[in-house]
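S.K.: Sequence and predicted structure are below.
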Amino acid sequence: MSRFIPVNRHQQYLLPPSVDEWLPANHLARFLVEVIDQLDLSRLTSRYSGRGSAAHHPSVLLALLVYGYATGVFSSRKIERATYDSVAFRFLSAETHPDHDTLAHFRKTFLGELEDLFVQVLSLAQAMKLVRLGQISLDGTKIKANASKHKALSHGHIEKLEAQLREEVQALLQKAAEADGAEEPDGIDLPEELARRQDRLKALAEAKAKIVERVAERDARAQQDYEAKVARREGQRQAGKKPRGQEPKPPETGPKASDQINLTDEESRIMPSHAGFLQGYNSQAAVDVETMLIVATTVSQQTNDKQQVEPMLAEIEKLPEAWGSPKPCWPTRATSAPATCTPAANSRSNR
């Protein structure tokens, strides 16, 4: 006959339970608490006025956000729920339960200060000899915005909606003229219907104007590329060489029918990702290969990672000199062979 371990979900504790005993000694949540306790949070605590009800300490809110983001929990509502359901989150919150509004407000209010705390964490890692800049790896990942891609409107679709709304406005005006001669109203609030469509037309016009403004930047870059190609070919001719290929064509300017804007998050863009297309941003990270610590980050609206190399190098340049100098890596040959990394010949200028 089989023997089973007895289970009693109503067993009473002889002593008060301790969440601290439920986490392994090397758990990430314990490490976060130890690191955050060493950070200078005075720029955060000084922003609290002391009036009203007692506030959650910034160290608790910071720990919840960092652990949530590190484990793939980005929603403030899910983090709030995890302070009830997850042992690690309950340990970090010390059995308190900050609501999602508190978490979201904390993140928005202290966004600039959190960047400074990021540098403090790296400084602690450097003091513990966990990081010294050597071989740096750059990579990007698409991050979903807090907006649906179905809330995006293309320039072409906006023009169709504008035409449809103008037809509806004319039809309502015609109905209003007919209603003036009728003895009884037909039950439709014509002024309200007209006002609603006029407001929609105004919103669509503003969205179109923003698309045109955004496209102007793209047109300026395309024009610069075109002029550079023309100048390069002209230089070849003056040098007595015949330029290869077809003559460059002037770029087509102005908004295209496919140019989009998202009505919820105007700064986000449609991004290709491994799971298809998403409404979001292109986040870049520079990682120290030996320790796997992130040493620099940026966020871009460009979908192509190739355009982010120079901005990321500029971010690495801002790191303290004491952290060392990254090693430039050059391919051994024009194949898929691994790169050979050598120490920088003359400090940080060679990155």
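M.R.: Structure's in. What do you need?
S.K.: going forward, measure contacts between C-alpha atoms and count neighbours the same way
M.R.: OK.
S.K.: secondary structure element for Gln284?
M.R.: Element membership of Gln284 [criterion: DSSP states H and E] is strand 276-288.
S.K.: Following the chain onward from that strand, which element is next?
M.R.: Per DSSP H and E, the first helix or strand lying C-terminal to strand 276-288 is strand 294-300.
S.K.: what's that following strand packed up against?
M.R.: Applying 3 or more CA pairs under 8 Å, 6 or more residues apart in numbering; DSSP states H and E, one finds that strand 294-300 contacts strand 276-288, helix 309-317.
S.K.: Which neighbouring elements make contact with the strand holding Gln284?
M.R.: strand 136-144, strand 269-273, strand 294-300, helix 309-317.
S.K.: CSV for the ones you listed, including distance to Gln174 and mean neighbour count?
M.R.: Shown next, in CSV, are these (distance: least, CA to CA, whole Å; neighbours: other CA atoms under 10 Å):
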stretch, distance to Gln174, mean neighbour count
strand 136-144, 46, 18
strand 269-273, 41, 19
strand 294-300, 49, 18
helix 309-317, 57, 15
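S.K.: any chance of these in TSV, plus distance to Gly156?
M.R.: Shown next, in TSV, are the helices and strands packed on strand 276-288 (distance: least, CA to CA, whole Å):
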stretch	distance to Gly156
strand 136-144	25
strand 269-273	16
strand 294-300	25
helix 309-317	33
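S.K.: Please identify which of the ones you listed is closest to Glu34.
M.R.: Proximity to Glu34, assessed across those by CA to CA, is greatest for strand 294-300 (18.7 Å).
S.K.: Structure two is appended below for comparative analysis:
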Amino acid sequence: MAKRYRPVDRDQQFLLPVSMTDWLPDDHLVWFIIEAVNRLDTTAFHRRARLGGVGRAGYDPDMLLTLLMYAMAHGQRSSRQVERLCHTDVAFRIICAGDIPDHTVLARFRQHHEQALADLLTASLVLAAELGMIRLGVVALDGTKIAANAAKDANRTEAHLRKLAEQHLAGAAATDAAEDALFGDTRGDEPPPDLRDRTNRARRIQQAIDEITARKTAAAQPSPAQQQTADAYVTALTAAATGQSAAAPPGRTPKAADPVTIAELRWQRARAAAQRSYDAWHAKAATLGRTPLGPKAIPPDEHAKVRAARTIYDTTLATAAAAAAAAAAAAGSGAGAGAANSSAENTENTETFQANLTDPQSRLLKTRNGYIQGYNCQTGVSDDQFILHADATQDPNDVQTVPISGFLWVGIGGCNGQNGGAHGMPVRSPGC
């Protein structure tokens, strides 16, 4: 029982610490986000910057990026609210160092760097998991088809709202009791002990980035079995291209096979077949002493199949050269551990779809009640309610939307590929 109330004197004056680093404790989330942005690759956010001109100095893209990441971590989507928090919230004020950007600056920055923001947020989730800030045990993934933004059955009576309020209060009390038993006197959201020390935080984050990079490099290398299958496929295709075999190897091209080599061999095979047909026509003409009936022989390099195969080979060769140049440029700029280059690892689906004239991005999706023209909205959440994935896709089922990059997702169990209950997904821990 309290003896009396504490005084509330809002006219009391006091001096703030001189250094902003003393305003918040070392285990505050803002220090982790600031350090993470300093370590991740942010070159994609600097490409649009134009320095050296006249006028007022611009805002540092790294500072604006840190501000948006911290705002997203607290569910703030409004640029105006972020600007307001920079005036009133200590953590936001620390990020911008007291130089508060206007909400229009934040909105334009987010609009101009949508893809780079998505890539960096993905890398930050991987980094958070690597540092043990997410308890990854079972991830729940579910999707639902959305065709409208409102429903009339969402209206509630006063009695129902009162019942919901009582349930919320009871749930809040139960949650507080459970968290008291679980965390004791701590909040429960503190960073791991080795990340609270400022002198150790940068080294630990860099170590995690290096481990993620090494794991990505190892995953990109084909297994011995995959390489053996690719070598056998290339050998069979070489035999077909040189005339040692009449038929090309069946099945799809192995993923471990070099696409440039495959395209070149298919071009050579098509040209050899056209050459044999061309020689046979001239041999027949020499035997008959006249031009044979039927279509005239086409020179090998002018044959439609040969020209199509040559076009594919030239395109594949140019793509490989561009990828090699991009990789060399990224290695030279030290961007090997960043997230801005992760979009280059994704391949665009070239399958032809039907387009809707009103909303070209929407798709015809099958639901329990028939087909709708809309989107498949997906959300993935970990054990501790950490949102790992949220997106609106065009895929007809949930299987196609499972993220497989990095080490966060390793498969799906019990998924029937239809709209319905959440799918439990076992996830490898960062140590796997």
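M.R.: Received, thanks. These numbers come from a predicted model, not from an experiment.
S.K.: Got a TM-score for the two of them?
M.R.: Superposed pair, TM-score by TM-score structural alignment, normalised by the length of the first structure: 0.47. Supporting alignment: 212 aligned residues with a CA RMSD of 4.8 Å.
S.K.: circling back to that earlier point, just so I know, which of the helices and strands packed on strand 276-288 of the first structure lies nearest Thr45 of the first structure?
M.R.: With respect to Thr45 of the first structure, and counting by CA to CA, the nearest of those is strand 294-300 at 25.4 Å.
S.K.: Now do that closest one and strand 269-273, the angle between them.
M.R.: The directions of strand 294-300 of the first structure and strand 269-273 differ by 130 degrees, with axes from the mean of the first three to the mean of the last three CA atoms, to 10 degrees as the criterion.
S.K.: what does strand 294-300 of the first structure contact?
M.R.: Here strand 294-300 of the first structure makes contact (CA atoms under 8 Å, 6 or more residues apart in numbering) with 122, 281-288, 308, 311-312, 315-316.
S.K.: Type out the ChimeraX command that picks the buried ones from those residues.
M.R.: Buried subset of those, written as a ChimeraX selection, criterion 16 or more other CA atoms under 10 Å:
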select :122,281,282,283,284,285,286,287,288,308,312,316
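S.K.: what's the most distant pair in the contacts of strand 294-300 of the first structure?
M.R.: Counting by CA to CA, the most remote pair of the contacts of strand 294-300 of the first structure is Leu122 and Tyr281, 24.4 Å apart.
S.K.: who are the neighbours of the helix or strand where Asp194 of the second structure lies, in terms of helices and strands?
M.R.: If you go by DSSP H and E, Asp194 of the second structure is part of helix 193-196. Under the contact definition 3+ CA pairs under 8 Å, 6+ apart, helix 193-196 of the second structure sits against helix 198-220.
S.K.: Give the next helix or strand downstream of the helix it packs on.
M.R.: From helix 198-220 of the second structure, the next helix or strand downstream (DSSP H and E) is helix 224-241.
S.K.: what comes up buried for the helix or strand hosting Arg162 of the second structure?
M.R.: Using DSSP H and E, Arg162 of the second structure sits in helix 158-183. With burial defined by 16+ other CA under 10 Å, not one residue of helix 158-183 of the second structure is counted as buried.
S.K.: Which elements pack onto it?
M.R.: Applying 3+ CA pairs under 8 Å, 6+ apart, one finds that helix 158-183 of the second structure contacts no other helix or strand.
S.K.: Report the buried residues of the helix or strand containing Phe109 of the second structure.
M.R.: Per DSSP H and E: Phe109 of the second structure is located in helix 103-112. Residues His103, Leu106, Phe109, Arg110 are the ones in helix 103-112 of the second structure that count as buried (16+ other CA under 10 Å).
S.K.: same thing with stretch 196-215 of the first structure?
M.R.: Buried residues in stretch 196-215 of the first structure (16+ other CA under 10 Å): Arg197, Leu201, Leu204, Ala207, Lys208, Ile211, Val212, Arg214, Val215.
S.K.: in terms of contact, does the third one touch Glu162 like I think?
M.R.: Yes - the pair Leu204 of the first structure and Glu162 qualifies as a contact (CA atoms under 8 Å) at a distance of 7.2 Å.
S.K.: any chance you could map the strands in the stretch 101-250 of the first structure?
M.R.: Ranges of strands in the stretch 101-250 of the first structure, per DSSP state E, counting those that start in this stretch, are 136-144, 152-154.
S.K.: and the angle for the first one with strand 276-288?
M.R.: Put plainly, it is strand 136-144 of the first structure. Interaxial angle, strand 136-144 of the first structure versus strand 276-288 (the same axes, to 10 degrees): 150 degrees.
S.K.: what helices or strands is strand 136-144 of the first structure leaning on?
M.R.: When contacts are defined as 3+ CA pairs under 8 Å, 6+ apart, strand 136-144 of the first structure sits against strand 269-273, strand 276-288.
S.K.: what's the answer for the last one, then?
M.R.: When contacts are defined as 3+ CA pairs under 8 Å, 6+ apart, strand 152-154 of the first structure packs onto strand 260-262.
S.K.: if we can go back for a sec, with distance to Gly112 of the first structure added, can I get the strands of the stretch 101-250 of the first structure in TSV?
M.R.: Listed next are the strands of the stretch 101-250 of the first structure as TSV, based on distance: least, CA to CA, whole Å:
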stretch	distance to Gly112 of the first structure
strand 136-144	20
strand 152-154	29
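S.K.: who wins for proximity to Ala63 of the first structure among those?
M.R.: When the strands of the stretch 101-250 of the first structure are compared by CA to CA, strand 136-144 sits nearest Ala63 of the first structure, at 21.1 Å.
S.K.: what is the orientation angle of that closest one with helix 309-317?
M.R.: Angle, strand 136-144 of the first structure to helix 309-317, by the same axes, to 10 degrees: 110 degrees.
S.K.: Do a quick rundown of the helices in the stretch 51-200 of the first structure.
M.R.: Counting by DSSP state H, counting those that start in this stretch, the stretch 51-200 of the first structure has helices at residues 58-70, 76-85, 87-93, 100-109, 111-127, 155-180, 190-238.
S.K.: Let me know which of those is the nearest to Ala339 of the first structure.
M.R.: Closest approach to Ala339 of the first structure among the helices of the stretch 51-200 of the first structure is made by helix 111-127 (25.8 Å; CA to CA).
S.K.: now the angle from the closest one to helix 100-109?
M.R.: Here the directions of helix 111-127 of the first structure and helix 100-109 differ by 80 degrees (the same axes, to 10 degrees).
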